[in-house]
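J.: need a structure here:
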Amino acid sequence: MMLSTNDQRVYPAVGGLSRGTSSRVVSRTHTDVAQREAMKPEQLQHIWIITGPTGSGKSTVAKYLKQELKLPFLEGDDFHPQSNKDKMSNSTPLTDADRWDWLISLRDTACEILCPSASNNYQAPSGVIMTCSALKQKYRDVMRVAAYGHPTVRIHFIYLKAEEDVLMRRVHERKSHYMKSHMVHSQFEALEEPTAEWDTLAVDVTAPRDEVQRRVSAVVAAKLAEYEC
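T.: Take a look at the predicted model:
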């Protein structure tokens, strides 16, 4: 499974393509669907994207899943350039332009991990876990490109859901983190909740940590069980 790291745009929908290319896309889509339906569970690779505004506990949940599923983990914050971190530490919201290269870099790194290579002894892992706020649908669409044309890959967003005042309080209590409590409000202003999107698993994270971990484990186990049917 391999994607070009030079990809800089989300692929357009069939309706946005020229007449000469639409039939080829439809044909390829039908082929991909057939291939996906024929996949055995052990052949699948899952990208688990832990999403939500700052303060929702993305890193904590992701590290827990890393231990439970024994999968590689990518911390989304590590992929932000220093200019983005400087903006956020100064309570300056990121623009779409600020986020674009960050999203592509994170996505392409996940794709590289899922490819057989010398670094994994040509035994690619069954999945990868990453944190990514993915506040807007178009940001999530960038990540979904990872599965285009690759029938083994399944994308799952685990949306950590909580009220703004809860996350504001959590971030206010953080020590030595570049994201300040002021950023919570700006992220909620930008947030387009993914609860109606088919590949999203929503988890209420207002409970204590142990209960949140139990809920996440339950939704992940239930999703994986669907592929065993």
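J.: use CA for all of it now, contacts and neighbours both
T.: OK.
J.: Identify the residue nearest His172 in space, chain neighbours excluded?
T.: Closest residue to His172 apart from its sequence neighbours, by Cα to Cα, 6 or more residues apart in numbering: Ser181 at 5.1 Å.
J.: from what I can see the one you found touches Glu164, true?
T.: No. Counting by Cα atoms under 8 Å, Ser181 sits too far from Glu164 to count as a contact (10.3 Å).
J.: Settle it for me: which of the two has more neighbours?
T.: Ser181 (20 against 16; other Cα atoms under 10 Å).
J.: Distance check, the more buried one against Lys87.
T.: Separation of Ser181 from Lys87 (Cα to Cα, to the nearest Å): 14 Å.
J.: Other residues contacting the strand ranked longest in the chain?
T.: Assignment by DSSP state E gives strand 153-161 as the longest strand of the chain. With Cα atoms under 8 Å, 6 or more residues apart in numbering as the test, strand 153-161 has contacts from 44-52, 56-58, 144, 146-147, 194-195, 199-206.
J.: The helix or strand just after it - contacts with which helices or strands?
T.: The helix or strand immediately downstream of strand 153-161 is helix 164-172, counting by DSSP states H and E. Contact here means 3 or more Cα pairs under 8 Å, 6 or more residues apart in numbering; DSSP states H and E; on that basis helix 164-172 packs against helix 182-190.
J.: next one: the helix it packs on to chain centre, how far?
T.: 19 Å (Cα atoms, centre = their mean, to the nearest Å).
J.: The structure of the following sequence is requested for comparison with the preceding one:
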Amino acid sequence: MSEQTIQPDSHLPQQQNFPPTPPSEPATDLAKMSSNSTTTSSSRLGTSSSEQHKHIWVITGPAGCGKTSVAEFLESTYSLPYLEGDTFHTPENVKKMAAGQPLTDADRWDWLILLREEALKALSTPTTSGVIVTCSALKRKYRDVMRVAAYHHPHVRVHFVFLKASESVLMDRVRARQNHYMKDYMVRSQFESLEAPTREEGDVLSVDASGSSAEVQRLALGVVDKVMQADA
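T.: A predicted model of the protein is given here:
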């Protein structure tokens, strides 16, 4: 895996004005299908270059990596709105996952577009500087769908906080869960689908998620805080 995991005292590379990558098919068609809602969001958010950047923080990684824990910690630390991605799945998607059936790309497109539009809607409040979204975003084309949020909003920045840990560590964590639709055998499926971010994806911040919940929260806070300070 070629991306660099960021430790708390590491120097964060200078933030790039990373141009969103055009989504792979069929995400491109679906992005076009949602253009009306994106345009509507654009009129609410405005596009003045003098405005302070607004940030969409997408907390990503396979099941068991600690997405919810990190998102809730960032929510309380920064007082930002938080969208739990799982709650936006259709009942059909939840039923499939509960039955141990991996979701297909077709199952995910509308869900990803909904998350993107809800994130933009959350940013439409003038006093809101950012929003936190949890989404596994295992494949680059899934991340590309979220990147579309910045297409018509020059002052919006999309960032992915990628929580990285070994399959065995995440398997143990998921096995310890109770009353959750994601089962341990789904971790294997997610690792088979995982397209780990590379350096080419300059909007991805990798965090070592193999430690305790508090340690992972601290590392995630460190990378987010550096970006926030650079933008202040």
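J.: so what corresponds to Val128 of structure 1 in structure 2?
T.: Mapped onto structure 2 by TM-score structural alignment, Val128 of structure 1 lines up with Val131.
J.: what do you get for Ala190 of structure 1?
T.: The alignment partner of Ala190 of structure 1 in structure 2, by TM-score structural alignment, is Ser193.
J.: so how far is Ala27 of structure 2 from its match?
T.: 17 Å.
J.: of the two, who's got more company?
T.: Shown here are Ser193 of structure 2 and Ala27; by other Cα under 10 Å, Ala27 has more neighbours (21 against 13).
J.: How about the contacts made by the more buried one?
T.: Per Cα under 8 Å, 6+ apart, neighbours of Ala27 of structure 2: 109, 141, 145.
J.: Any chance of these in TSV with secondary structure and neighbour count as columns?
T.: Formatted as TSV, the contacts of Ala27 of structure 2 follow (DSSP: H, G, I helix; E, B strand; the rest coil; neighbours: other Cα atoms under 10 Å):
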residue	secondary structure	neighbour count
Trp109	helix	17
Lys141	helix	20
Val145	helix	24
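J.: Return the member of the residues you listed nearest to Glu72 of structure 2.
T.: Proximity of the contacts of Ala27 of structure 2 to Glu72 of structure 2 (Cα to Cα) peaks at Val145, which lies at 23.3 Å.
J.: To which residue of structure 1 is the closest one aligned?
T.: Under the alignment (TM-score structural alignment), Val145 of structure 2 maps onto Val142 of structure 1.
J.: for Gln101 of structure 2, same thing?
T.: In structure 1, the residue matched to Gln101 of structure 2 (TM-score structural alignment) is Thr92.
J.: And the residue nearest the centre of structure 2, which helix or strand is it part of?
T.: Nearest residue to the geometric centre of structure 2 (Cα atoms, centre = their mean): Val58, 2.3 Å. Val58 of structure 2 belongs to strand 54-60 when assigned by DSSP H and E.
J.: who's in contact with that strand?
T.: Contacts to strand 54-60 of structure 2, defined as Cα under 8 Å, 6+ apart, come from residues 67, 70-71, 119, 123, 128-138, 155-163.
J.: which of these are buried?
T.: Buried residues within those, counting neighbours by 16 or more other Cα atoms under 10 Å: 67, 70-71, 119, 123, 129-138, 155-163.
J.: list the contacts for Lys58 of structure 1?
T.: The contact partners of Lys58 of structure 1, taken as Cα under 8 Å, 6+ apart, are 50-52, 131-132, 160.
J.: Out of these, which comes closest to Glu226 of structure 1?
T.: Using Cα to Cα, the contacts of Lys58 of structure 1 come closest to Glu226 of structure 1 at Ile50, 19.6 Å.
J.: what kind of secondary structure is the aligned partner of Asp108 of structure 1 in structure 2 in?
T.: Under the alignment (TM-score structural alignment), Asp108 of structure 1 maps onto Glu117 of structure 2. Going by DSSP: H, G, I helix; E, B strand; the rest coil, the secondary structure assigned to Glu117 of structure 2 is helix.
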